[in-house]
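Q: Predicted structure and sequence below. I'll ask about it afterward.
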Amino acid sequence: MNRFNVRKVAVLGAGVMGAQIAAHLVNVKVPVVLFDLPAKEGPKNGIVTKAIENLKKLKPSPIGVAADADLIVAANYEEHMALLGECDLVIEAIAERMDWKLDLYQKIAPHLAAHAIVASNTSGLSITKLSEALPEAIKPRFCGIHFFNPPRYMTLVELIATPTTQPEILDQLETFVTSGLGKGVVRAKDTPNFIANRIGIAGMLATMKEVENFGLTFDVVDDLTGKRLGRASSGTFRTADVVGLDTMAHVIKTLQDNLNAETDPFYASFGTPPVLKALLEKGHLGQKAKAGFFKKVGRDILRFDLESGEYVPSGEKADEVYGRMLKKPAGERLKLLRNSTGPQGRFLWAILRNSFHYAAVHLATIADTARDVDLAMRWGFGMKQGPFELWQEAGWLEVAKMVQEDIDAGNALSRAPLPDWVFKGPVVESNGGAGGVHTAQGSWNPTKGVFEPRRQLPVVERQLFPELLLGEAGPRFADAGTTIEETDAVRLWTLDNEVLIASIKTKMHAISPEVCEGLMQAVELAEARYQGLVVWSGDEPFSVGADLQAMLPAFLAVGVAAIEDAEGFMQQTMLRLRYASVPVVSAIRGMALGGGCELAVYSGKRVAHMESYVGLVEVGVGLIPGAGGLTYIARRAAENAQASTGKDLLPFLTEGFTAAAMAKVGTSAIESRSIGYLLDSDLIVPHKDELLYVALNEAKAMFRAGYRAPHKRLFPVAGRDGKATVMGQLVNMRDGGFISQHDFHIASLIANVVTGGDVDPGTLVSEEYLMTLERQAFCALITHPKTQERILGMLNTGKPVRN
């Protein structure tokens, strides 16, 4: 693959977006220089250094490990312009002022490398107008790049070409942003607010207008427009608070300033909503100002009341009848909402109708294809389906007729009719007459009048199972490849007859005895016929751990002996994975908790998506790790101590013990590496859809390099002296009120296992010896009344019980 080698990036502007883009570049190990104006007082880099320090305090954290913020090089435009010449990519992310941006371009132009790509991170300014300030030599290498906030977590990045942008420049940048940064790229036309914000902000404005029309409260609307509607769980108004009401107002103003009634027939609905105007005047800018549409006071959440101008109690929920409607199949759901008489149902139909109407009218002007719109709304606004996907699923022509009837009756936001292509021609005839914009041939391009396939860049080949839209053709992992063996718990299959893949099929990929049987069989098959084994289940989570619910019937029928047998079998499975004669690679995405973490650490190697959350969390249900997690901690401590000059095991044990005793979870693959659940030799993959590709290639590379399983060996433990030291600290925590008596009891059992029990310091033990201690402690706890309270509480509510 011919790739653009990004060795260093410059980010211009240390504001909220610029600093967080720089942070994400550090996450993916790209050296970055962050520029801003020279400070008027103190050190010239003061503005940037303050921004870097602020990165360490933000929640959710923009950076995998807070200390890595120091890897960002601080610079200013007065002293460090020469550094620009070392950068392959320059991302401008200063304030949304055309005059400021143009002035900056003139200053940086003489210092840029001849090959560097220059991109403006703007949420809506014209990229073509920005390019006009650049010298002719730079224009072919200039484009727009629009990250969504926060850059680490939001998938969407929009790329925008100008008439002078060389096509290969966009291809090179898309490759880097996709594979290097882990983002989903959509190419947008150079129109106000591009695709996602154009559709999304217009949708939010329309929603606010319909809220006024139907007299609903913000809490009810958020309940209706969150997960129930297949959108971000924060709903409409909470999302606005998170984004920032000033940011939202700015994007609205871009629409107001750059559009009119002739260029956008919905323009009349773009007025700043009275409630937004009132909140802005009060300085209530949302989450960052601790007040917006909602405000948290102690444990209470209040909502803003426009009539009184005060905050009032919130928490009102939607009528459950509409919750039931939203669970119906798409076609039935939309008919029920349209025909409903209550304001909540009519409101829901109105906002969905408005989204279909707006997307169809503007598709040709803002995007190349309907695919770009739907992916932009998935990735930029957290929607389960984009507007065209939902429309197509519900029945293309029938929904189109309902929307047009509302337009003709004057019930829609605009009198603009749906485009002709909606009602006749290829779109109506597609999918065997069912109609729709997404087909096996591609997605509808209204400008060309064809169904256009996805752009075939080499980087896409790394995505063996890319995210597909409804109606698109493409491989789906559930039935891909050749199935070798399959049960209700595990599918064993292969794509190339070289590496075996084990996919767990249980709910949340929980590990049951049947899953363990499947993994045991997978190792046997891999050793006999394949170069390696990859554990990958297609989607999140990797695994939430042992299936406690599946264990309960056996526990009630047979007693603790059934639990001991199940735990013993899990431990045998973990050791079988560790000592397999072919490499076993765990491909981790999402949560790898409890037994999922143990499955990962006992694999020969781990390949983890960056947004993976790994930890031993059994304490939360009143248990200890029972499938080898504590044994792993003790063994790793011994290995790390052996590699150092220190003689004392305890310092190497402390972090692992604390992580298990406090149920600490790495909030990124990077942090999980610092805790010790991932090793320096493990791979972190930025893009979720490249995970399997990398894991398969890693297994093959390990095999071809002559992989041998590690030797089984004895290792030293800290013994009773180490345990006494740990117990002293636990007593202080208990007596100080930091942990409960039951927490103390559980932590004492963890300490006993990781230090090797009642043995002399330095005693050599085996993994099986420590696993026996684990199993005994686990079984003792499961009969404890307080542990049973925690287990039942977690099964019933999904939340930990503190007792």
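A: Yep, it's here.

Q: Going by C-alpha atoms from here, please, whenever you check contacts or count neighbours.
A: Fine.

Q: roughly how far apart are the residue of the chain positioned farthest from its centre and Ala718?
A: The centre of the chain is farthest from one residue, Asp760, which by CA atoms, centre = their mean lies 46.2 Å away. From Asp760 across to Ala718, the span is 8 Å (CA to CA, to the nearest Å).

Q: Below is structure B, check it against A:
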Amino acid sequence: MSNLVIRKVAVLGAGVMGAQIAAHLINAKVPVMLFDLAAKEGDANGIVNKALAGLKKLSPAPFGNAAHGAFIQAANYETDLAKLGECDLVIEAIAERMDWKHALYAKVAPHLAPHAIFASNTSGLSITELSNGFSDELKKRFCGVHFFNPPRYMHLVELIPTATTDAQTLDDLETFATTTLGKGVVRAKDTPNFIANRVGVFSILAVMAEAEKFGLSFDVVDDLTGAKLGRAKSATFRTADVVGLDTMAHVIKTMDDNLKDDPFASVYPVPTVLKGLVEKGALGQKSGAGFYKKEGKEIKVLNPATGEYVTGGGTADEIIARILKRPAAERLKLLRETDHPQAQFLWAIFRDVFHYIALHLESIADNARDIDFAIRWGFGWNEGPFETWQAAGWKQVADWVSEDIAAGKALSTAPLPTWVAEVDGAHSAAGSYSPANKGFTPRSALAVYARQAFPASLVGEQAADPKTAGVTVFEDDSIRLWHQNDGILIASFKSKMNTVGPGVLAGLQQAVALAEQDFKGLVIWQTGSLSGGPFSAGADLQAAMPLFMKGGAAAVEPFVAEFQNTAMRIKYAQVPVVAAMAGLALGGGCEIPMHCAARVAHLETYIGLVELGVGLVPAGGGLKEAALRAAQAGGAYGFTNLTEFIKPWFQNVAMAKVSKSARDAQSLGFLAETDTVVFNIHELLHVAKGQAVALADAGYRPPLAAANISAAGPSVQATLQSIIANMRDGGFISAYDGELATRVANILTAGGVEAGTPVDEAWLLKLERKNFLEALSHPKTQERIMGMLSTGKPVRN
């Protein structure tokens, strides 16, 4: 066995997908060359440079740190083809034209390194046909690698081999995509539109057909098929508008052109309404009109009967909304039996997809797992279609589908395949069903998946639950302390949004004590991170407010002091404490990791000291750490004036700035450049534990107590005051925001003592407590806190 070493990647095509794939590779610190045609005038790389400039304007942002775009190397096909020989992986991502791709392949193939993997990002063209004309050796290294848009955020990557693709090539590419790029990989067969687009686009066609049959408007259908079904909020027609109706029509046409003998072929022609919109240039969001059109502040919806846009806002009837909240078996039964067009529509689209995946499983995928993950990760469904079927009662649902087929209600007359009756679900503890193997196929045995203690699970698999797995050492309503028999203690919060209240603080102190006694290290990891939950939304304001209401600020001081004590206990623990971060890490949820020996953060971690938004001042040691780090950084360069080291921290806190990613958090200082950024959420715990073990094995000792922190002094505070005045006068902050920012400046500069005066951490923590409690006593702060608790939105006063 040999390792695949990816030193550099080339992406061919600087269009929407190619440029964003390049951006995500740079997020992962993989050197990239982005190719396109040579510009006819000016800079030969003008097309690529324009595309790279455009990336910075996109939302959601393709870059974890926009400044890293400078590391993408622009190239063109006229002067730079020889540089392809430097690349270990070449990804083609040009327009979906077979002839264009073949012409490009003929141009680049002679310049590929003899070991390089060559892959196409096609969304549906035949990989085998694309490889026609290749040498036998290149065919072994060629496959499809289909990213979903936007590549940074969409978890799915489909790998599509040909009959001649080398198995090691696929294994290597799957490993690289999984760990380095953080993707969920499924292997698809070389059939039109592969798995996700094949099933996902069929589901959209089924929605369109059944909506027309039951006379439902586009806005009502979107309300029925979005969040209420556990799917993307953009649902069906809004999703089509966002994707682009021309793109949607192209993908549908691929199915229509290439699946003439399919049992569902009658559904594949581009729907009349979609075709009409494309013909008149109404392409969705990018053209300003599609199924929806924004007029002023109002979103209007197309009336297909008249071709006019009318006031929208149609929603599911209340009875249907209630049905959709029921358990799966009851939900499908009620939808099927309820004589209401919305209920009948919903049952129909469930039935149509169940029918489709049963018939096509063997031809498009190796097993049911790949279909469910492809739809979950590529189309944003909380549950794959086989999972829904199984959860609702496999045999009962199969009988209902068969009855509808016999009654002529289905979109195809083809009966369910025989394998459906031979099993009691698509997923089991043994694996997922594969018709070709006539049995259940286990998970991939690739070594990369051994890093995932809790891989994405499926209904019926009986997978380990991270909330109960391992050996519990201590558990109460606030926290669980547990381990996996590997010498590392894990602390997982149980509070809402993983907020930090007295119970969590007590649990963390106990965790440190237990770790020092019996373990190599401690990792703080939240089980909810696997499903997008926060690391911690900060201090538990709801727990603190009753104390304040009863005894004023003095009653809250013990809680603040205990928060600081816990942070310091973590910092000076005799074993390494590692924070495994993902999702929101705000306020106290940022301050706890700042005191850890190390931090391991998933790329999508959003970190900030945001207390000013609720009228408070950070008081969990975050400003103390900022002042300490600024003094250390200035001292390292021999500076006595700390203005330029304090100012970034001040601006971050005064503007309640939250990082846009873990990479951005490194540039803001919330994470150190030496902290590890993980791209696959399922590997976060593994990597964090590995960090703790490595530190322990290296003879970890906590930092020496910082007793000589050089105070920034009054002159720096005066500079910060001028920044406050400018922000206030410019309307960026309110007058009260200015008062709070002044408190932040006071803490960061050590409370007015002369510049260079040595202070210790206790002094800075005392300043934090003092300013926090004084702010808490202010009526405007109380208005902000109550507003946040009652509405969840910040109050500007």
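A: Noted; the coordinates are in hand. Please read all numbers here as calculations on a predicted model, not as lab measurements.

Q: Report the TM-score for the pair.
A: For these two chains in superposition, a TM-score of 0.97 is obtained (TM-score structural alignment, normalised by the length of structure 2); 792 aligned residues with a CA RMSD of 1.6 Å.

Q: ok so, going back, any idea how far the residue farthest from the centre of structure 1 is from Gly737 of structure 1?
A: 31 Å.

Q: which SS state does the residue nearest the centre of structure 2 fall under?
A: Closest to where the C-alpha atoms of structure 2 average out (CA atoms, centre = their mean) is Tyr153, at 4.9 Å. At Tyr153 of structure 2 the chain is in coil, as set by DSSP: H, G, I helix; E, B strand; the rest coil.

Q: Surely Pro427 of structure 2 is in contact with Leu458?
A: Just to correct that, residue 427 of structure 2 is His rather than Pro. Yes. Counting by CA atoms under 8 Å, Leu458 is a contact partner of His427 of structure 2 at 7.2 Å.

Q: Can you name every helix or strand that the longest helix along structure 1 contacts?
A: Ordering each helix of structure 1 by length in residues (DSSP state H) puts helix 343-366 first. Using 3 or more CA pairs under 8 Å, 6 or more residues apart in numbering; DSSP states H and E as the contact test, the elements touching helix 343-366 of structure 1 are helix 196-214, helix 330-339, helix 370-381, helix 387-394, helix 396-408.

Q: Pick the most deeply packed of those.
A: Counting by mean count of other CA atoms under 10 Å, helix 370-381 has the highest mean neighbour count of these, with a mean of 25.

Q: And for that helix, what's in contact with it?
A: Helix 370-381 of structure 1 is contacted from outside by 148, 154-156, 184, 186-188, 195-196, 199-200, 231-232, 359, 363, 367, 383-389, 437-438, 443-445, 469, using CA atoms under 8 Å, 6 or more residues apart in numbering.

Q: just to revisit the earlier point, aligned partner of the residue farthest from the centre of structure 1 in structure 2?
A: Per TM-score structural alignment, the equivalent position to Asp760 of structure 1 in structure 2 is Glu754.

Q: now swap in Phe270 of structure 1 and tell me
A: In structure 2, Phe270 of structure 1 lands on Tyr268 (TM-score structural alignment).

Q: Would you check the span in structure 2 matched by the longest helix of structure 1?
A: Going by TM-score structural alignment, helix 343-366 of structure 1 lines up with residues 341-364 of structure 2.

Q: mean shift between that stretch and structure 1?
A: For stretch 341-364 of structure 2, the mean deviation from structure 1 after alignment is 1.4 Å (mean CA distance after the TM-score superposition for structure 1).

Q: Near Leu541 of structure 2, how many other residues are there?
A: A count of neighbours around Leu541 of structure 2, defined by other CA atoms under 10 Å, yields 16.

Q: now swap in Ser672 of structure 1 and tell me
A: Neighbour number of Ser672 of structure 1 under other CA under 10 Å is 23.
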